[in-house]
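[1] quick one: sequence and predicted model below, then my questions.
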Amino acid sequence: MKPQPTAAILVIGDEILSGRTLDSNSNYLANELTNNGINLSEVRVIGDEAKKISETVNFLRGQYDYIFTSGGIGPTHDDITAEAIATAFNVPLEINSAAVDLLASHYPNGKADINSARLRMCRIPEGATLIQNPISKAPGFSIENVFVMAGVPSIFRAMTDSTIPQLVGGDPLLSISVRIEKGEGDIATKLSEIAKKHKEVSIGSYPFSQNGRYGTMIVARHKDKDVLNKLERKLQNLM
């Protein structure tokens, strides 16, 4: 079996931390990475602070195979991710001519419509590769193992869809779900015994309440279908 590479996502934006904007990008990325045999191991959320962004990116890129960032590459003063990434890699931030051409194709008058604010979206660290944005054309970029993408969910998804095929993944995780019509407290001891005997399997317990009755959904994940099938029979005995 092919080992699974690891990944982390750094969600950037004061609007996320304040609760004004809901982060849906982490969820989308997690699903796409899982389907392609890449293990999303960490999610971090930080504000619009250039020094914090640079330091966090430098830490994460040394810990995981792939790093994704979301947010902070738009046209306004608080969009500072590009310059923070340039600082992290100690390279100049420059106006990228290919990025300008892409952005110009989005406007009726081409480059004549690119004012100073829009030009900020064409600032790319030296040596980076552009990530296509089929929606508004302003590109993201990648540099080494760091992929810098927009915070707008529809654009983030489009950038993710164009990036994932370029990555090397391992064997995708398979999963099973077993619904138990008992509360977690009723099955916890036996479930712990099963988990100890199957340490190679990720087993999660998720309580639910429906029509006044409590139950537990058990989700198990592993690369091998046969392992999951055998485990499923043991979990069903908890009922």
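    That came in fine, so what should we check first? Computed from a predicted model, the values in this text were never measured in an experiment.

[2] drop to CA atoms for contacts and neighbour counts, all remaining ones
    OK.

[3] where do the strands sit along this structure?
    6-12, 39-46, 66-70, 93-95, 123-125, 129-131, 140-143, 146-149, 174-180, 202-210, 213-222 (DSSP state E).

[4] which strands and helices sit next to the third one?
    Think strand 66-70. Secondary-structure packing of strand 66-70 (3 or more C-alpha pairs under 8 Å, 6 or more residues apart in numbering; DSSP states H and E): strand 6-12, helix 50-61, strand 146-149.

[5] repeat that with 7 Å
    strand 6-12, strand 146-149 (3 or more C-alpha pairs under 7 Å, 6 or more residues apart in numbering; DSSP states H and E).

[6] let me have the ones you listed in CSV, extended by distance to residue 52.
    Shown next, in CSV, are the helices and strands packed on strand 66-70 (distance: least, C-alpha to C-alpha, whole Å):
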stretch, distance to residue 52
strand 6-12, 10
strand 146-149, 16
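
[7] now render the strands of the chain as a markdown table, adding mean neighbour count and distance to residue 160.
    Output for the strands of the chain, formatted as a markdown table (neighbours: other C-alpha atoms under 10 Å; distance: least, C-alpha to C-alpha, whole Å):
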| stretch | mean neighbour count | distance to residue 160 |
| --- | --- | --- |
| strand 6-12 | 23 | 12 |
| strand 39-46 | 17 | 14 |
| strand 66-70 | 24 | 9 |
| strand 93-95 | 17 | 23 |
| strand 123-125 | 25 | 18 |
| strand 129-131 | 18 | 9 |
| strand 140-143 | 22 | 10 |
| strand 146-149 | 25 | 8 |
| strand 174-180 | 17 | 21 |
| strand 202-210 | 14 | 26 |
| strand 213-222 | 18 | 23 |
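
[8] A further structure is provided below for comparison with the first:
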Amino acid sequence: MAVSVTAALLIIGDEILTGRTKDKNIGYVAKYLTGIGIDLREVRIVPDVEAEIVAAVNALRQRYTYLFTTGGIGPTHDDITADSMAKAFGVGIGHDPRAVAMLQERYQPGELNEARMRMARIPDGADLIENPISKAPGFRIGNVFVMAGVPAIMQVMLDSIAPTLETGAKMISRLIEAEGIPEGHYAEGLAAIAAADERVSIGSYPSFSANGFRNQIVVRGKDAAAVEAAAEAVIQLLARLKGDRNPL
């Protein structure tokens, strides 16, 4: 049986919930993890409220192999992710000499003020995640990886983390064009194909363009033979429907 390694993503920040900032990390993380064989099973967004962060962290880290978080590790008063992580794990927090040394690489003497030193506050026992862009590190504590919210920085942190992660079988997918057949015509048959093999999942994705409606069906799974068989069943279903609609 294919090994399943699971993950959740926790987005932290009032600015996401108010719409002031448009999140660009969910899609990137989902695609990245899928590509290395980790199933992203859940995404949550919480405000900069300690109790909300702690509750989400403690729920998600127990449910999945890994929890990744973005946001809330900057220098301002509302950057409370590090403190919230320490509370979630029941450990202390303070200025980590390793993190201070990293910040000293970026800031000149006298520039490392109290606000910037907040970025060196790391929960006890955590490992650092390097940040080659702005030097302020993320950290790992338990199975939780705490990363920056800025997309470019989050991405390099994820690159740094990836080699340390346990991974499972990679997801295989087949895309099939429904070519003008409305969803309502193939929905019943598609449901039957999906129910026939729990090793695959099947989704139907309509879209609209200048050329009209377009329906695409995607078959996913980690067993190549099962994916291929389900995809072939979908193709045959669509062929039958086309034949019914366009008799000779």
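    Structure received. Keep in mind that this is a model prediction, so the values were computed, not measured.

[9] now the TM-score, please.
    With the length set by TM-score structural alignment, normalised by the length of the first structure, the two chains reach a TM-score of 0.95; 237 aligned residues with a C-alpha RMSD of 1.3 Å.

[10] out of the helices and strands packed on strand 66-70 of the first structure, which comes closest to residue 195 of the first structure?
    The closest of those to residue 195 of the first structure is strand 6-12. By C-alpha to C-alpha, the value is 23.1 Å.

[11] mind checking what residue 136 of the second structure lines up with in the first structure?
    Residue 136 of the second structure maps onto residue 138 in the first structure when the alignment is built from TM-score structural alignment.

[12] how near is the nearest residue to that match once chain neighbours are set aside to residue 48 of the first structure?
    Among residues not flanking residue 138 of the first structure along the chain, residue 103 sits closest, at 5.2 Å (C-alpha to C-alpha, 6 or more residues apart in numbering). Note on residue 103 of the first structure: its distance to residue 48 of the first structure, by C-alpha to C-alpha, to the nearest Å, is 24 Å.

[13] again with residue 173 of the first structure
    According to C-alpha to C-alpha, residue 173 of the first structure stands 34 Å off from residue 48 of the first structure.

[14] which residue lines up with residue 229 of the first structure in the second structure?
    Residue 229 of the first structure maps onto residue 228 in the second structure, by TM-score structural alignment.

[15] contacts only, for the residue nearest to that match when sequence neighbours are not counted.
    Nearest residue to residue 228 of the second structure in three dimensions, chain neighbours excluded: residue 174, at 7.8 Å (C-alpha to C-alpha, 6+ apart). Counting by C-alpha atoms under 7 Å, 6 or more residues apart in numbering, residue 174 of the second structure makes contact with 218, 219, 220, 231.

[16] distance of the counterpart of residue 174 of the second structure in the first structure from residue 54 of the first structure?
    Counting by TM-score structural alignment, residue 174 of the second structure lines up with residue 176 in the first structure. Residue 176 of the first structure is 39 Å from residue 54 of the first structure, where distance means C-alpha to C-alpha.

[17] so what's the most centrally placed residue in the first structure up against?
    By C-alpha atoms, centre = their mean, the first structure has its centre lying nearest to residue 29, at 3.7 Å. By C-alpha under 7 Å, 6+ apart, no residues touch residue 29 of the first structure.

[18] one more time with 8 Å, if that's ok
    157, 160 (C-alpha atoms under 8 Å, 6 or more residues apart in numbering).

[19] and it, what pairs with it in the second structure?
    Residue 29 of the first structure maps onto residue 29 in the second structure, by TM-score structural alignment.

[20] residue 37 is in contact with residue 167 of the second structure, correct?
    Yes - counting by C-alpha atoms under 8 Å, residue 167 of the second structure does reach residue 37; the two are 5.1 Å apart.

[21] sorry, back to before: surely the match of residue 136 of the second structure meets residue 122?
    Yes - with contact defined as C-alpha under 8 Å, residue 138 of the first structure and residue 122 form a contacting pair (7.1 Å).

[22] between these two, which contacts overlap?
    Residues touching both residue 138 of the first structure and residue 122 (C-alpha under 8 Å, 6+ apart): 99, 103.

[23] ok, residue 92 of the second structure to residue 41 of the second structure distance?
    For residue 92 of the second structure, the distance to residue 41 of the second structure - C-alpha to C-alpha - is 30 Å.

[24] what's the answer for residue 226 of the second structure, then?
    21 Å.

[25] over to residue 224 of the second structure?
    21 Å.

[26] the nearest residue to residue 2 of the second structure once chain neighbours are set aside: what's it in contact with?
    Closest residue in space to residue 2 of the second structure, ignoring its immediate chain neighbours: residue 169 at 5.8 Å, by C-alpha to C-alpha, 6+ apart. Taking C-alpha under 8 Å, 6+ apart, we find residue 169 of the second structure in contact with 2, 3, 4, 37, 38, 222.

[27] from those residues, pick the one nearest residue 11 of the second structure.
    residue 38 (18.1 Å).

[28] for the closest residue to that closest one other than its chain neighbours, give its distance to residue 51 of the second structure.
    Sequence neighbours aside, residue 5 is the residue nearest to residue 38 of the second structure in space, at 5.1 Å (criterion: C-alpha to C-alpha, 6+ apart). For residue 5 of the second structure, the distance to residue 51 of the second structure equals 28 Å [C-alpha to C-alpha].

[29] quick one, which of these two is more surrounded?
    residue 5 (20 against 14; other C-alpha atoms under 10 Å).

[30] ok, and for the longest helix seen in the first structure, which residues are buried?
    Scanning the first structure for the helix with the most residues, using DSSP state H, yields helix 184-197. By 16 or more other C-alpha atoms under 10 Å, the buried positions in helix 184-197 of the first structure come out as 184, 187, 191, 195.

[31] let me know the closest of these to residue 130 of the first structure.
    residue 195 (44.2 Å).

[32] counterpart of the closest one over in the second structure?
    Using TM-score structural alignment, residue 195 of the first structure lines up with residue 194 in the second structure.

[33] again, but for residue 102 of the first structure
    By TM-score structural alignment, residue 102 of the first structure lines up with residue 102.

[34] that match and residue 132 touch, don't they?
    No - contact criterion C-alpha under 8 Å: residue 102 of the second structure and residue 132 do not qualify, at 9.4 Å.

[35] which of these two has more residues huddled nearby?
    Taking neighbours as other C-alpha under 10 Å, residue 102 of the second structure and residue 132 compare with residue 102 leading, 18 against 13.
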